[in-house]
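[1] Return a 3D structure for these sequence lines:
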Amino acid sequence: MSTHRSSSRRSISTDSRMLIGIMADLETTIGFLLAGIGEVSGPELDKNFMVVKEDTPVPDMEHFFSYLCNRKNLGVIFLGSYIIPHLAQVIPHVVKTIPIILEIPTKDTIVHEMERKQGALKKMKMKIKG
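    Next up, the predicted model:
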């Protein structure tokens, strides 16, 4: 009796899974990659993630975002909150319901927001004392 074992890895072209795309800073992207969302496939080694640095050109961000939106196997795209203003020209043109586009806070935006709130709290305390 012969048994045929099928590979546990599926072919990307026949895979029906919905993947997650991400565009964020290095730390956030690495965190998601460690959680298993990274996918590199095809002869051109297409990726579903992009590390966006301060010096990343806006056209590169717009091009990669459009590429993610046009992929048929992406269900969600996570965007670091600091990237949203850079994509203001292309986000309004996305009319599809899938992929879902979600803004996520990154380390820098969380720290900045906490510092802003601390500053406002200090000003309020000074007004009360003075």
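
[2] C-alpha only now, for contacts and for neighbours.
    Will do.

[3] And the helices in the chain, which stretches?
    For the chain, applying DSSP state H gives helices covering 26-34, 58-70, 107-129.

[4] how much space is there between the one residue sitting closest to the centre of the chain and P85?
    Nearest to the mean C-alpha position of the chain, by C-alpha atoms, centre = their mean, lies I22 at 2.3 Å. From I22 across to P85, the span is 16 Å (C-alpha to C-alpha, to the nearest Å).

[5] Also this sequence, please, to line up against the first:
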Amino acid sequence: MPPKGRSHGKGHLEGMDSPDMLSDDGSAFDLGKPPARPIDDPSVLTIGIMADTEVTLGFLLAGIGFHRDNNCNYLMTDDDMPLEELETFFEQLYRMHNLGILILDFPTHKRLKSMLDKCKNMLPVIVVVPSKATLVPYQEWKGRKHIHEQDF
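    Okay, the predicted model is just below:
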């Protein structure tokens, strides 16, 4: 005989979601509802990305993307994109109060070099990643940069 207050079968705590995402009657929860908006906690840092389609999609699949209130933390770039559009989006990301890391692919980094030289804030940390098409030039650049740093 089960303890008082418990019924036979699957255990259920009132007011708690089922771990298997089934309601009491065994049907799936209503997935048509929009997900709850994450709490904008100023102590939580986000990640921004400006890269080609393949690199950006990879990071989006990893879960770093958001699109809220006409703002998003990613931009899929290509060689034909106007520099002004890149600079505008970069400034928008750079001024975000909760951006901790900004990921740039190598071609975007080269195009934004003059703006990046002016950035003096500790955050966001700028991380340059190679794309499939720019792996060899990226490795050469990284090697030259490493040799230059050893000279100092």
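
[6] quick one: contacts for the equivalent of the residue nearest to the centre of structure 1 over in structure 2?
    By TM-score structural alignment, I22 of structure 1 lines up with I49 in structure 2. Contact analysis of I49 of structure 2 by C-alpha atoms under 8 Å, 6 or more residues apart in numbering lists 56, 73-75, 102-104.

[7] Could you measure from the aligned partner of T88 of structure 2 in structure 1 over to P57 of structure 1?
    Superposed on structure 1 with TM-score structural alignment, T88 of structure 2 falls opposite H63. For H63 of structure 1, the distance to P57 of structure 1 equals 10 Å [C-alpha to C-alpha].

[8] which ones are touching the closest residue to S43 of structure 2 other than its chain neighbours?
    Using C-alpha to C-alpha, 6 or more residues apart in numbering and skipping the chain neighbours, the partner closest in space to S43 of structure 2 is N98 (7.5 Å). N98 of structure 2 makes contact with 42-46, according to C-alpha under 8 Å, 6+ apart.

[9] State the number of residues packed around the counterpart of I91 of structure 1 in structure 2.
    Aligned counterpart of I91 of structure 1 in structure 2: L116 (TM-score structural alignment). For L116 of structure 2, the neighbour count with other C-alpha atoms under 10 Å is 13.

[10] next one: I47 of structure 2
    19.

[11] any idea how far it is from V55 of structure 2?
    Going from I47 of structure 2 to V55 of structure 2 by C-alpha to C-alpha gives 14 Å.

[12] swap in A62 of structure 2?
    In terms of C-alpha to C-alpha, A62 of structure 2 sits 11 Å off from V55 of structure 2.

[13] neighbour-wise, which of these two wins?
    More neighbours surround V55 than the other of A62 of structure 2 and V55, with 20 against 9 (other C-alpha under 10 Å).

[14] these two touch, right, the more buried one and T134?
    No - counting by C-alpha atoms under 8 Å, V55 of structure 2 stays clear of T134, with 11.6 Å between them.
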